[in-house]
Structures are given as C-alpha cells and as structure tokens.
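Student: here is the input, now give the coordinates:
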Amino acid sequence: MSDATYDGPGSHDLVTWDRIAERYIELADNRSTSSFHHLADFFHERLKPLSGKSVLDIGCGHGWLTHSLAVQGAEASGIDGSESMISQARRRYPDLTFHTADLTGGLGPALTDAGYDAMVARFSLQCISDIDPLLRDTAVALRPGGLFLVSMPHPAFYMRERVEDPVTKERYRKVTGYLELETRVLPDFGGHRYFHRPVSWYVNSFARHGLYLDDMREPHQHPDTAGSRTRDEWNEFEKWWSTIPVFLGLGFRKAAAG
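Tutor: Sure thing, here's the model as predicted:
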C-alpha cells in the first residue's frame, strides 16, 4: 500500500538533508534539553539489557544514538539517506557500521537475513515520504519477537498554535485537520519536509506488516525557557506547557515464531 502523503521523489528530501546537515549536527550537539534527546531514555529502557543485541538505527543522522547504544553493549549499526550525515557518522565513530540508502526504497544494504533483535527510528519516520517499503523490509530483517521503537513529533500537538482565551485565560493548543494526511515544510535546520499522519495511520501501517503496538509514551515536555530550573521553580505558563505532549514514543513488536 503506497503512502497517500507522497507528493514528490525521495531524492528531493535527500538533497535537502545533505544541504542542512551541518546545521542539524550543530544543534544536535549543543541543545541538551531539546527534541534531539527526548525519548532516548525510552529506547534504552525498552532495549535493556543491551549487551550483545543487534540493533539498527534507522535515520541515524550523524550517529550519536547509534554510538550511545554501542557504548552500552549493543552491536549497533546505522542507516541514513544523507551522504553528508553518514560521512560525519563514519568520521566520528569509525568502529561502527553505517549504511547509506534512500529509505523510501527500504533498508537497502542494511537488509539482512540474519535478523536484528531491535530497530529504532528516532524522529525519522515523519521525514520519509513513503515508509511502506521500509516496513516491508523491517518485517523480514527483524527477528521474531523483536522490537521496533519509534519517536516522533506528536501528530496531534506538534506545531499546533498555542491559544489563550482572552476572557477565561484558559490555554490550549488549537488542533485542526488531525486526521488529514498532509505534507508540510518545517523551518527547522533550514527547511525540510514533514509528513503529517495521525497515530492510527502508523499503528495500522505497522500492523499490516506484522508489527503490533505494545507501548506508547507521551512524556511531559520540558519547557525550553525552564533551563535547569526544577518543576517547582517553573512559572504558570511553563507548567501548562509541560502538560501537553509534543513528542510521542511508540513500541512495536514482531510476533514470536510458532
């Protein structure tokens, strides 16, 4: 089944990510409380114990998460469509294996009959115009009982307008068109395509390939303005901000054999 949000070649996105790679890496390396690291603890928690596990990092960028998993004992490797990102990953972590492939066509050189114990996709699936070939390959390459852990911007609340009622002073995020598949261009890192799909779309897409939801996380958001201040020190706006999740974690498991 083709992705209904597809409206242009994946090569367009690869050119974009090559262009903005340096800016992306700069932000990823310097914003410790930003989205780059949100839900990384979810991955580590669900994958424990990591020692000896074969893990593929899908959309690995410059490889920081791949490296983090390897440090904790995983046989970790990464794959990304951006040649610039992978060049950085190989330079930084020469002892790890990184593959380059247009993920709209599947796992390419990372596809293996030997199988992976787990796969992770950290804030990458929403940037891939057609994920069906990728999920098809995942169903082959993931061992029975294996996990596929995903983090992404929350489809319901990410980039939604913040509103304060002028009379009641009630604050909320304005959600419209949630169920509509939509392609947006986000300004982050210099502009790239973001494919909006509701949560049910992802759950059903994974299920068609034999991967079934077994975990869902909607963590409290740490306000960027809060810095190192504790929650008790946050102002009223920051406390409200933290109650609406803008990131989402999903865990899928492949059925066990027999």
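Student: every contact and neighbour count from this point should use C-alpha atoms.
Tutor: Fine.
Student: so what's the spatially most central residue of the chain closest to, chain neighbours aside?
Tutor: Nearest residue to the geometric centre of the chain (Cα atoms, centre = their mean): F123, 2.0 Å. In space, and not counting its chain neighbours, F123 is closest to M152: 4.5 Å by Cα to Cα, 6 or more residues apart in numbering.
Student: so where do the strands sit in the stretch 151-258 of the chain?
Tutor: Counting by DSSP state E, counting those that start in this stretch, the segments of the stretch 151-258 of the chain that form strands are 161-164, 171-174, 182-186, 192-196, 211-217, 247-254.
Student: one more, so I can put them side by side:
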Amino acid sequence: MDAVLALKPQSVLDIGCGEGWLVRALAGHASRLVGVDATEALIDQARQSGDGEFYTARYEDISQCLSDQRFDVAVCNFSLLGKESVEVLLAAIPRILNDGGHLVIQTLHPRNACGDTPYRDGWREGSWKGFSRDFCDAPPWYFRTLESWIALLTRSDLALYHLLEPFFPDTQQPASLILVAEPTDRR
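Tutor: Below is the predicted model of the structure:
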C-alpha cells in the first residue's frame, strides 16, 4: 500500500482485486477506485463491502472492458499467477494508464518462492501454506525469476521505475518483491 500511496494517485485500478480489500484500504486516498477480478463471487462480495467500482473481467479482457478509462496507478497485488494471461495483461497496461501513470506489482519474492526447486521460470504446484483451513485446492502458478520479471516489463513497453524488497523483521528474509514500472514512451 505504501508503494501505491507514494505515487499520490487520484485514480487506482486494482487488478485481481478479489473481495476488494485494497480498494477499501485506499478509500480516502484517491478519488476514484476501481477493482477488477475474474471471479464473479469475489466481485459480488467486493460490491457489498462498499467503496469503489467493481467489474468482472479476465486479464485478457481488461483492456477491452476498460477501453475508455485511464488510471494513475494500476496495482497487481499478489494476483499475477499465470503465464500467457499475465503477458497479455502487462502488454495492455500502457494503454490504460494516464500520462505519468505507474504499474505496481507485488508478488512473491523469487528468492523465497523458488524454495528447493531450480531457479528458473516454470509452473509450480500451488500451496496455501500459512493460510487458514478455509483455503483448499491451491491452483498452480507460474514462477518467474527477477530477470524474467524485468524482461517481461520491457517486452510490455514498461520500464522499471523502482524496485522494493520488504523483509520480515524477525528473519530479515524478503517478504515480497514490489516492482514499480512506467510506460517506456514517457522516459
């Protein structure tokens, strides 16, 4: 959230918003908050919770669904789990950002997410380790190295603006990776 607030946006698009917690948390910090998720039940829950506009759309359809809308910040908070769908989504991001807009991605830190498996791109088994028993049947997800994340941004006409590695205070290990990018035509 701090990475988003540091950009002082007036409009925010939360991609993969789930039940809308980030939109609710940003209420009062931006005048326009929009959440998008592919799961209708989560969007229904987000709408019932108040604040913001919410739409059901798959990543591949977001640029079409929001073709007439622009945002200061687009956020993907632990929501980029696929391969091709993420590539299509990131390629569309420059078209939905206002001039001076940014993309903020928070994802699993590659150093920790890799575990004991080889440090290379590829599909991994899902896990809800650390979550309540309500979470079951974790879907597979696509692991990317740091180099691959940056290459994907570049292929999507986005340039890395800032990189953050928040860490767990008790272990001093990376908790996540935050990539802040901007369209390359603005550099």
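Student: quick one, what contacts the residue nearest to the centre of the first structure?
Tutor: By Cα atoms under 8 Å, 6 or more residues apart in numbering, the residues touching F123 of the first structure are 59, 150-153.
Student: in JSON lines: those, plus distance to G73 of the first structure.
Tutor: Formatted as JSON lines, the contacts of F123 of the first structure follow (distance: Cα to Cα, whole Å):
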{"residue": "G59", "distance to G73 of the first structure": "20"}
{"residue": "V150", "distance to G73 of the first structure": "20"}
{"residue": "S151", "distance to G73 of the first structure": "22"}
{"residue": "M152", "distance to G73 of the first structure": "25"}
{"residue": "P153", "distance to G73 of the first structure": "28"}
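Student: export these to a markdown table and tack on distance to V71 of the first structure and neighbour count?
Tutor: Converted to a markdown table, the contacts of F123 of the first structure look like this (distance: Cα to Cα, whole Å; neighbours: other Cα atoms under 10 Å):
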| residue | distance to V71 of the first structure | neighbour count |
| --- | --- | --- |
| G59 | 19 | 26 |
| V150 | 20 | 23 |
| S151 | 21 | 26 |
| M152 | 24 | 21 |
| P153 | 26 | 21 |
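Student: what about those, which are in helices?
Tutor: Judged by DSSP state H, helices contain none of the contacts of F123 of the first structure.
Student: kindly indicate which of those residues lies nearest I79 of the first structure.
Tutor: G59 (5.7 Å; Cα to Cα).
Student: distance of the counterpart of the closest one in the second structure from G82 of the second structure?
Tutor: Under the alignment (TM-score structural alignment), G59 of the first structure maps onto G16 of the second structure. To G82 of the second structure, G16 of the second structure is 12 Å away according to Cα to Cα, to the nearest Å.
Student: cool, and G18 of the second structure?
Tutor: From G18 of the second structure to G82 of the second structure the distance is 16 Å (Cα to Cα).
Student: more neighbours: those two, which one.
Tutor: G18 (24 against 15; other Cα atoms under 10 Å).
Student: what kind of secondary structure is the more buried one in?
Tutor: coil (DSSP: H, G, I helix; E, B strand; the rest coil).
Student: just checking, it touches R47?
Tutor: No. Counting by Cα atoms under 8 Å, G18 of the second structure does not reach R47; the two are 10.7 Å apart.
Student: for the first structure, which helix is longest?
Tutor: Per DSSP H, the first structure has its longest helix at helix 10-30.
Student: what residues sit buried inside that helix?
Tutor: 10, 13-15, 17-22, 24-25, 28 (16 or more other Cα atoms under 10 Å).
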